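**Q** Just a sequence and a predicted model for now, questions to come.
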Amino acid sequence: MKKQKIDFILEEDDYPGEETRLLFRFYPRKSRCYGKCSKPPKSWDEVYEVDYVWSIFSQYKDEDEGPNWMMNAMYFECLGDENSIIGLIAEFCNILADGKEDYIWEDADGKTHITPILDHEHITFGDGVNWVIHKYRKTDYYEFSL
């Protein structure tokens, strides 16, 4: 059976009796991948567009109902991140983790460009999610606006 969802724990508080966690949930069966022609793509080279379905929410552990995780609050739900740039956002997070704040890339003509990662709106091509990443001064905390 194929997975209906894949969870990534973004933050977790394991204080006894008050366990909570923040999750990123990806729905692979609801997400779509389109080829450059009318046939489904057989490799990533043939992919024209990817539309992801995902959400970010919090849960708490309900000991009264057994050790079950219950929905606490839905922070963001995307039912179709058309031409998603979430892979690029993941790359930005790696660059930030290396202590850098600029994304350096080369266009099709070989010209080098520098894009600031922080406090800059990163716009998707399509009906997808735009992102802004903000870092709080003198901390290691980042805020993601979607």
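**A** Ah, there it is.

**Q** CA atoms for contacts and neighbours, from now on please.
**A** Will do.

**Q** Give the helix, strand or coil label for Cys93.
**A** Here Cys93 is recorded as helix under DSSP: H, G, I helix; E, B strand; the rest coil.

**Q** cool, Tyr103 as well?
**A** strand.

**Q** who's in contact with it?
**A** For Tyr103, the residues meeting the contact criterion (CA atoms under 8 Å, 6 or more residues apart in numbering) are 92, 95, 114-117.

**Q** do Cys33 as well
**A** Taking CA under 8 Å, 6+ apart as the definition of contact, the neighbours of Cys33 are 41, 47-51.

**Q** next one: Trp131
**A** Contacts for Trp131 were tallied using CA under 8 Å, 6+ apart; they are 121-123, 144-146.

**Q** Do me a favour and get the end-to-end distance for stretch 118-126?
**A** One end of stretch 118-126 sits 22 Å from the other (CA to CA, to the nearest Å).

**Q** From the contacts of Cys33, keep the buried residues only.
**A** Among the contacts of Cys33, those classed as buried by neighbour count (16 or more other CA atoms under 10 Å) are 49-51.

**Q** And the strands in the chain?
**A** Here the chain has its strands, by DSSP state E, at 6-13, 20-26, 32-35, 47-62, 68-82, 102-106, 112-116, 132-135, 142-145.

**Q** The fifth one packs against which elements?
**A** Packing partners of strand 68-82 (3 or more CA pairs under 8 Å, 6 or more residues apart in numbering; DSSP states H and E): strand 47-62.

**Q** Take this one as well and set it beside the first:
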Amino acid sequence: MKRKLDFVIYESDTYRMTFRFYPKKSHCHSFNDELPKTWLDVYKVYYSWAILKQLKNENGNIEKTVILFMDHCDECSVIDEISARCDLLSRRVERVERKDDTGENYRINVLNNECFPMGMGVSWMIRKTRDGSYIFEVWNFSNNGFRFVLPFEKVKEFGEYLQMCCDYMLEHSEPI
């Protein structure tokens, strides 16, 4: 199993900001003693991830890493939902119409609509800036938060990365 999966949020000559997912510290459990084969077979996930600031030296090599935000146990993580929202935003879809069990239509706003986990995990909110970039806000159960900005051009790639983290964990899942 991989130790880490990284996505570079921002990079300059002096530092880079990285979203780091820790597969070895994360868990994806089934409902029983058999490994889950699909997401319908998954009972619960506990993901471990962080947002890091990696300072570079004059040669461009990482010299120091500072943890800006970390959650060791993102219980019932919603990063799969954030991945889906990134996909919608990359196609410039900001509102989705659905039908409930009675056949009534309702709307889901992709932006400015906090996404809460079912457990003691991290909640997310995506906002749009005036220049068309997106602000991602994360808050853990201890009420520690962080926000970062992605330009429109990186939103699809970030969503694909988050989905890749989820898919990787399903492939390396565990029975309960």
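**A** Sure, I can see it. Values in this document were obtained by computation on a predicted structure and should not be read as measured data.

**Q** Overlay them and tell me the TM-score.
**A** TM-score of the superposed chains, computed with TM-score structural alignment, normalised by the length of structure 1, equals 0.81; 137 aligned residues with a CA RMSD of 2.1 Å.

**Q** Count the residues that sit near the aligned residue in structure 1 for Arg85 of structure 2.
**A** Aligning on TM-score structural alignment places Arg85 of structure 2 opposite Phe92 in structure 1. Residue neighbour count, defined by other CA atoms under 10 Å, stands at 20 for Phe92 of structure 1.

**Q** Ok, Ile56 of structure 1 next?
**A** Ile56 of structure 1 sits with 19 neighbouring residues when counted by other CA under 10 Å.

**Q** got it, and Arg147 of structure 2?
**A** Residues near Arg147 of structure 2, counting by other CA under 10 Å: 15.

**Q** how near is the residue nearest to it when sequence neighbours are not counted to Lys4 of structure 2?
**A** Nearest non-adjacent residue to Arg147 of structure 2, counting by CA to CA, 6 or more residues apart in numbering: Glu137, 4.3 Å away. Applying CA to CA, one obtains 22 Å for the distance of Glu137 of structure 2 from Lys4 of structure 2.

**Q** Out of these two, name the residue with the larger neighbour count.
**A** Between Glu137 of structure 2 and Lys4, Glu137 has the larger neighbour count (other CA under 10 Å), namely 17 against 14.

**Q** which residue is nearest the centroid of structure 1?
**A** For structure 1, Ile86 is the residue whose C-alpha lies nearest the centre (CA atoms, centre = their mean; 4.7 Å).

**Q** and the residue nearest to Arg147 of structure 2, what pairs with it in structure 1?
**A** For Glu137 of structure 2, the aligned position in structure 1 is Ser145, judged by TM-score structural alignment.

**Q** buried sites along stretch 6-24 of structure 2?
**A** Taking 16+ other CA under 10 Å as the criterion, stretch 6-24 of structure 2 shows 6, 9-10, 15-23 as buried.

**Q** Report the distance from it to the chain centre.
**A** When distances are taken as CA atoms, centre = their mean, to the nearest Å, stretch 6-24 of structure 2 is centred 13 Å away from the chain's centroid.

**Q** So which bit of structure 1 is the top helix by length along structure 2 matched to?
**A** Among the elements of type helix in structure 2, defined by DSSP state H, the one spanning the most residues is helix 152-171. Residues of structure 1 matching helix 152-171 of structure 2 by TM-score structural alignment do not exist; the stretch lands nowhere.

**Q** For that helix, buried residues please.
**A** When burial is assessed from 16+ other CA under 10 Å, helix 152-171 of structure 2 yields the following buried residues: 152, 154-163, 165-166, 168-170.

**Q** now the angle from that helix to strand 5-11?
**A** With axes from the mean of the first three to the mean of the last three CA atoms, to 10 degrees defining the directions, helix 152-171 of structure 2 sits at 170 degrees from strand 5-11.

**Q** Run through who's touching helix 152-171 of structure 2.
**A** Contacts made with helix 152-171 of structure 2 from outside it, assessed by CA under 8 Å, 6+ apart, are listed as 5, 7, 21, 23, 26-28, 36-39, 79-80, 82-87, 89-90, 132-134.

**Q** Now with 7 Å, please.
**A** Taking CA atoms under 7 Å, 6 or more residues apart in numbering as the criterion, the residues outside helix 152-171 of structure 2 that touch it are 23, 27-28, 79-80, 82-84, 86-87, 90, 132-134.

**Q** Please find the angle between the direction vectors of that helix and strand 123-128.
**A** Using the same axes, to 10 degrees, helix 152-171 of structure 2 lies at 160 degrees relative to strand 123-128.

**Q** now the angle from helix 152-171 of structure 2 to strand 15-21?
**A** Between the axis of helix 152-171 of structure 2 and that of strand 15-21 there is an angle of 30 degrees, by the same axes, to 10 degrees.
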